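Chemist: Below are the sequence and a predicted model; questions follow.
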Amino acid sequence: MTTEDTRTYDVIVIGAGPVGENVADRTAAAGLSTVIVESELVGGECSYWACEPSKALLRPALLRADALRVPGIDPAVGNPLDVDAVLAHRDRMSAGWQDDDQVAWVASAGIDLLRGHGRLAGEREVSVRTPDGDTVRLRARHAVAVCTGSRAALPPLPGIAELRPWTSREATSARKPPGRLAVVGAGVVGVEMATAWQALGSRVVLLAPGEGLLPRMEPFAGELVTERLGEAGADVRFGVSVVAAERVPDGAARLTLSDGTGVVADEVLFATGRAPRTEDLGLDALGLVPGEWLATDDSLTVTGVPGEWLYAVGDVNRRALFTHQGKYQARIAGSVIAARARGERPDPGRWTPYSSTADTEAVPGVVFTDPEIATVGLTTAEAERTGRDVEVVDYELGRLAGAVQYRPDYRGRARVLIDRDRQVVVGATFAGPGVAELLYSATVAITGEVPVERLWHAVPAFPTISEVWLRLLETRRDS
């Protein structure tokens, strides 16, 4: 027998991933009664099937790659990784796919948790179907925040259901390395998972539809990753797509490629993009299209819905598909919701806590491959496409004393883009071991619009890789 009850809160948050948790934390801290609705694990995709487990798989591989090149270290570091130990570490970082700690945090923050599938049922209303089959009607006095994130998008390939392919979820939670792994896709998920499973003993074939890996980044980034994957034993093929796929009687997957060749693998990972988790969210009740991304203004308020009560935060709005950007948006959305609840009209100005501007100006991202790739702001191609007049300044990182201390055979490159009119950095890309730690300084330079002449007075410590900032300035001066 099912039952139905109605509960009223100031704020309803649909989705208890890092984004939803941060929205709820901000609104609860502002004194607004808040409930989170979650149909899976509290902590979301990042905690269990993305950021945390993927980096746990990658870290041993990257550390070994660095150690192999440092004089004086036992050559035994080149032996195969202890697969069981790596997977056990992955399991710990994913909390064994148990959300007890996250649930405890929600309670400690004064936030209510309702498990079940939430759907928008009208203005400021959410209907939740609980695991027991009951229905709970939630009403919000002030706001509903949709923080349902995104899911892996599979291509419309004949036979794909019977193929039983991996998505990012299976790739980060697999219990053992497949003997043969085919990776379809040249983006971040594809190259990271190819790196991880190749290091764990799989024979990896990486199928890229275009001419290079990481096509949205500077070409040299993809070239360096391609080089290292090849050295590690991966088979990287360009300009090919899968046109047919099937599981053969022995359980293997057989792929037919666009160039007429084929690949046989034990598992196939499709890393071919993301789609919003809005297909069963009740968007039609508000005149929106189920399965579509939710467009917002800079306050994260959904456009096309009157009343300033519906918010879309994180991946679901497609502004910038990174966990850290979603959490940034969550802080802004929480501030906006709290201000409006107080009867205020939050200032949407550029430098206020009520405007999500970093989604377009300075989005940082790291690809945890060998070598690491760190990017923020514009690429050269984006600058050309948008008509920005920029100076392009490059420097080979292997010329730095700090880089050679890191690895004697260090290979890498740095590039910054400088706006000719404003004389500020508008983009930066670093490719090389350990470059992720350069990213925040670049993000600050871009976000803060630091004049290039001022950067001469930001003195990097010697010998560190951060000295590249000085070398880039010198290269520009001498060109």
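Modeler: It's in. Numbering: from 1, shown residues only.
Chemist: contacts and neighbour counts: CA atoms only from here.
Modeler: OK.
Chemist: ok, now which ones touch the residue lying closest to residue 296 once chain neighbours are set aside?
Modeler: Counting by CA to CA, 6 or more residues apart in numbering, the nearest residue to residue 296 once its immediate chain neighbours are dropped is residue 302, at 4.3 Å. Under the criterion of CA atoms under 8 Å, 6 or more residues apart in numbering, the contact list for residue 302 reads 294, 295, 296, 308, 310, 311, 312.
Chemist: here comes the other one, which I'd like you to weigh against the first:
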Amino acid sequence: MNEAPRAYDVVVVGAGPVGENVADRAHAAGLSTVIVERELLGGECSFWACEPSKALLRPVMARADARRVPGMSRAAQAPLDLDAVFAHRDRMAGHWKDDDQVTWLDSVGVDLVRGHARLTGPRRVAVHTPDRRTVLLTARHAVVVCTGTGTALPDIPGIDTVRPWTNREATGADLVPGRLAVVGGGVVGVELATAWQALGAHVTLLVRGEGLLRTMEPFAGELVAAELREAGVDIRTGVEVTSVERPDGTAGHVRITLADGAELAADEILFATGRAPRTADLGLETVGLTPGTWLTVDDTYQVTDVPGGWLYAVGDVNRRALMTHQGKYQARIAGAIIGARAAGEALDVSDWGAHTGTADHLAVPQVVFTTPEVASVGLTTHEARRTGRRVEVVDYDLSLLAGAQQYAAGYRGRARMLIDTDRRTVAGVTFAGPGVAELLQSATIAVSGEVPLDRLWHAVPAFPTISEVWLRLLETYRDEGGRPL
């Protein structure tokens, strides 16, 4: 049964953190707004990724730190209380109910339609609801696609029969597999390998490339690999899975065959081999786009291949930066842009202007919640060289800091700062070591604020904290090059 079409200023498809922020900002700009969601409000991050995975990792990281603190190491040898860990995970995931998000949505005045949304032409969306109705929505100003991504499973024989884990199964499981094979050495792979090894699984990490965290500075992946190996993870690099099967067709025992003919067995296999856009059944063909593809946008988040300026793509689906916080940043800007355009106002699209996503290109922050933590923002050395940016690399051993020695005995870590030699500003920073995640916002401010080194010299770090690394990096830059500061 179809209802009469409903007209809104803005239709948002996808109610994860990105869609929620777009809807909030559009409504705050005075635009009538509706949001469509086929699963749970809060999306992947709240229920199957960021929140539950960090809930699993927090006790792991806390115990790893405690083991290095004099006077606590014996107490930290006790196994984790699995029931308590899983209960905390369940609380952080809201027990997979979205009542709080629904209440919040009501409080900001945004309408909700539950169901599967498909474009049916310019500015038109049909929502197929769980009770078999079709709700027709039209947008006066904008349709915003915020459908995010899902796990990109490789095309290998047997994968459709072994019921592999993705991030969803790995963050929601209540039982620890005896043997877990993790395929992929990126952020999801190393974080979940860290978690499940500490929870009691024997983890084998299968990596196609020659190292972990390949998009970051090499030392970051090397430090994480060393800690994983010390914890008992079997890391195999330069390998490729060519087939998988469950010989008895039941839970347990997965047979994994590698390209060199080697075989190994696991009770579960987790694929963390990248992400794919959730656009396969979105009706893209009705507006001239190819289903299942990433949506290319300009710096105001309008989809470039659709005329008329009404279709926007925000968050993971535009492939700019597949992180929740960056998607929310884009959402805040996109909501302001839609509001300004609806009001006929001029946009500020200058670098770091109110209506352009400059940080997508120059200051994307990221934390990897492993032992040790990795935190980065801005350019890496490889990216600077690839793009022709003139930078000087400044490294520092974090273990030399009094704050690091206070943090843990035998502290291992490293910091790297890239100096833009033409502008004398910070172009990128990477930290790897226990407790470095909390250094990241200061680094992000330095990069996005384009703080001159002469001014940064006067930002005095407290002693004894790990943040003293800022002073040590600047001193190293000064002393190695004989530069005044």
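Modeler: Here it is on my side, so go on. Model, not experiment: these values are computed from the prediction.
Chemist: Superposed, what's their TM-score?
Modeler: Both chains were compared after superposition, and using TM-score structural alignment, normalised by the length of the first structure their TM-score is 0.98; 478 aligned residues with a CA RMSD of 0.9 Å.
Chemist: Which of the contacts of residue 302 of the first structure fall in strands?
Modeler: Within the contacts of residue 302 of the first structure, residues falling in strands by DSSP state E are 310, 311, 312.
Chemist: Most neighbours among those residues, which one is it?
Modeler: residue 312 (29 neighbours; other CA atoms under 10 Å).
Chemist: my guess is it meets residue 300, correct?
Modeler: Yes - with contacts defined as CA atoms under 8 Å, residue 312 of the first structure counts as touching residue 300 at a distance of 5.9 Å.
Chemist: so how far is stretch 34-53 of the first structure off the chain centroid?
Modeler: Relative to its parent chain, stretch 34-53 of the first structure has a centroid offset of 14 Å by CA atoms, centre = their mean, to the nearest Å.
Chemist: where along the stretch 351-479 of the first structure do the helices fall?
Modeler: Taking DSSP state H, counting those that start in this stretch, the helices of the stretch 351-479 of the first structure run over residues 358-361, 380-385, 401-406, 439-447, 452-455, 468-478.
Chemist: mean deviation of the longest one from the second structure?
Modeler: Compared with the second structure after fitting, helix 468-478 of the first structure has a mean deviation of 0.8 Å; criterion: mean CA distance after the TM-score superposition for the first structure.
Chemist: What of the fourth one?
Modeler: Per the superposition on the second structure, helix 439-447 of the first structure and its aligned residues are separated by 0.8 Å on average (mean CA distance after the TM-score superposition for the first structure).
Chemist: so how far is residue 364 of the second structure from the residue nearest the centre of the second structure?
Modeler: Ranked by distance to the mean C-alpha position of the second structure (CA atoms, centre = their mean), the top residue is residue 323 at 3.1 Å. Here the criterion is CA to CA, to the nearest Å. By it, residue 323 of the second structure lies 9 Å from residue 364 of the second structure.
Chemist: ok, now residue 324 of the second structure?
Modeler: Applying CA to CA, the value for residue 324 of the second structure to residue 364 of the second structure is 11 Å.
Chemist: cool, residue 288 of the second structure as well?
Modeler: Distance of residue 288 of the second structure to residue 364 of the second structure, computed by CA to CA: 31 Å.
Chemist: What residues does the residue nearest to the centre of the second structure make contact with?
Modeler: 315, 316, 366.
Chemist: most surrounded residue in those residues?
Modeler: Tallying neighbours with other CA under 10 Å puts residue 315 at the head of the contacts of residue 323 of the second structure, with 28 neighbours.
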